[in-house]
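In: No letters, just coordinates:
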């Protein structure tokens, strides 16, 4: 019997301590995690939210958190994501494949949004630009 719940990798503004954490409602925190080093991280919409996408070279490992969401919590999360974000697969360090909110690379490049891949994750970037 399979669970109707969904495990999701969170690596942006819904992390613990970030302003959109309430979008997870009472989802169960499972563990901290990192992706395999095959992604880039940008600050989209002038730092309003993160934008991640997969690359074939020059990728980094993005830190985040794994949560287990009910179908209702997942639908709420999707409904509250910024425009253009979409659910897609990410590969974690340990090889587990989970859903995360991705962003079209074409839009990142079109708008030339800042690459924050070397900050150590979304929370570290936000702490650096606020302080």
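Out: Structure received. Please read all numbers here as calculations on a predicted model, not as lab measurements.
In: contacts, neighbours, all on C-alpha from now
Out: OK.
In: Can you get me a residue count around residue 125?
Out: 18 (other C-alpha atoms under 10 Å).
In: actually residue 34, sorry about that
Out: By other C-alpha under 10 Å, neighbour count at residue 34 equals 21.
In: how near is it to residue 91?
Out: In this structure, residue 34 and residue 91 are 9 Å apart, going by C-alpha to C-alpha, to the nearest Å.
In: Could you do residue 9 as well?
Out: Taken as C-alpha to C-alpha, the span from residue 9 to residue 91 is 10 Å.
In: likewise residue 110?
Out: In terms of C-alpha to C-alpha, residue 110 sits 26 Å off from residue 91.
In: cool, and residue 73?
Out: Note on residue 73: its distance to residue 91, by C-alpha to C-alpha, is 22 Å.
In: Please apply the same query to residue 97.
Out: Counting by C-alpha to C-alpha, the gap from residue 97 to residue 91 is 5 Å.
In: Compare these two (neighbour count), which wins?
Out: residue 91 (20 against 16).
In: Who are the packing partners of the one helix or strand the more buried one maps to?
Out: Under the criterion of DSSP states H and E, residue 91 resides in strand 86-91. Under the contact criterion of 3 or more C-alpha pairs under 8 Å, 6 or more residues apart in numbering; DSSP states H and E, strand 86-91 touches strand 97-102.
In: so how far is the next helix or strand after the strand it packs on from its chain's centroid?
Out: Going down the chain from strand 97-102, the next helix or strand is helix 105-111, by DSSP H and E. Chain-centre distance of helix 105-111: 17 Å, with C-alpha atoms, centre = their mean, to the nearest Å.
In: Presented hereafter is structure B, for comparison with structure A:
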């Protein structure tokens, strides 16, 4: 099993939640030190950055490694990669993070100020 932090479309109410619903542990936040980006307003990208003091909302799941390998990772966009982040309680866990080189491309809108994907989507008049 692998503990993974989801902060986008796999969360409760999102279009991909059904594939991980049984693995939900509950809502959590990252530790401070994370930036957040919108990838074409389709999914978010988390970026660990110790120079900032922001935490991002999400949900923690405990998924089988096979499910992670066979279902979750193949469905992720190329702009994201599997990484390790720190949760608010100090524990590390997996998360999909902005892939190396994506920040430098300068094409993703920073949405850190919203603190989470749902809050950002609300500004667009959407829930998922």
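Out: Looks like it came in fine. Note that this is a predicted model, so its numbers are computed, not measured.
In: What does the superposition give as a TM-score?
Out: Once superposed, chain against chain, the TM-score is 0.87 (TM-score structural alignment, normalised by the length of structure 2); 125 aligned residues with a C-alpha RMSD of 1.7 Å.
In: re the thing from before, what touches both of residue 9 and residue 91 of structure 1?
Out: Common contact partners of residue 9 of structure 1 and residue 91 (C-alpha atoms under 8 Å, 6 or more residues apart in numbering): residue 98.
In: the helices in structure 2, which residues?
Out: Ranges of helices in structure 2, per DSSP state H, are 65-67, 102-105, 117-123.
In: what about the second one, how far off from structure 1?
Out: Spelled out, it's helix 102-105 of structure 2. Average distance, helix 102-105 of structure 2 versus aligned residues of structure 1 after superposition (mean C-alpha distance after the TM-score superposition for structure 1): 2.4 Å.
In: Need the winner for burial among the helices of structure 2.
Out: helix 117-123 (a mean of 17; mean count of other C-alpha atoms under 10 Å).
In: In structure 1, which residue range corresponds to that helix?
Out: Using TM-score structural alignment, the residues of structure 1 aligned to helix 117-123 of structure 2 are 122-128.
In: any idea which residue sits dead centre in structure 2?
Out: Closest to where the C-alpha atoms of structure 2 average out (C-alpha atoms, centre = their mean) is residue 7, at 3.4 Å.
In: and that one, what pairs with it in structure 1?
Out: Per TM-score structural alignment, residue 7 of structure 2 is aligned with residue 11.
In: cool, residue 32 of structure 2 as well?
Out: Using TM-score structural alignment, residue 32 of structure 2 pairs with residue 37 in structure 1.
In: which residues touch that match?
Out: 59, 60, 61, 62, 93.
In: Aligned against structure 2, show me the partner of the third one.
Out: For residue 61 of structure 1, the aligned position in structure 2 is residue 55, judged by TM-score structural alignment.
In: quick revisit: quickly name whichever of the contacts of residue 37 of structure 1 is closest to residue 81 of structure 1.
Out: Taking C-alpha to C-alpha as the measure, residue 81 of structure 1 lies nearest residue 62 of these, at 18.9 Å.
In: Next, count neighbours for the closest one.
Out: Neighbour tally, residue 62 of structure 1, other C-alpha under 10 Å: 26.
In: can you pull the contacts of it?
Out: Contacts of residue 62 of structure 1 by C-alpha under 8 Å, 6+ apart are 11, 34, 35, 36, 37, 39, 40, 41, 117, 120, 121.
In: Among those residues, which one has the most neighbours?
Out: Neighbour-wise, these (other C-alpha under 10 Å) top out at residue 41, 29 neighbours.
In: Now do the contacts for that one.
Out: Contacts for residue 41 of structure 1 (C-alpha under 8 Å, 6+ apart) come out as 50, 51, 52, 53, 62, 115, 116, 117, 121.
In: ditto for residue 78 of structure 2
Out: Applying C-alpha under 8 Å, 6+ apart, the residues contacting residue 78 of structure 2 are residue 99.
In: What's the separation between the alignment partner in structure 1 of it and residue 92 of structure 1?
Out: Aligning on TM-score structural alignment places residue 78 of structure 2 opposite residue 83 in structure 1. Distance of residue 83 of structure 1 to residue 92 of structure 1, computed by C-alpha to C-alpha: 25 Å.
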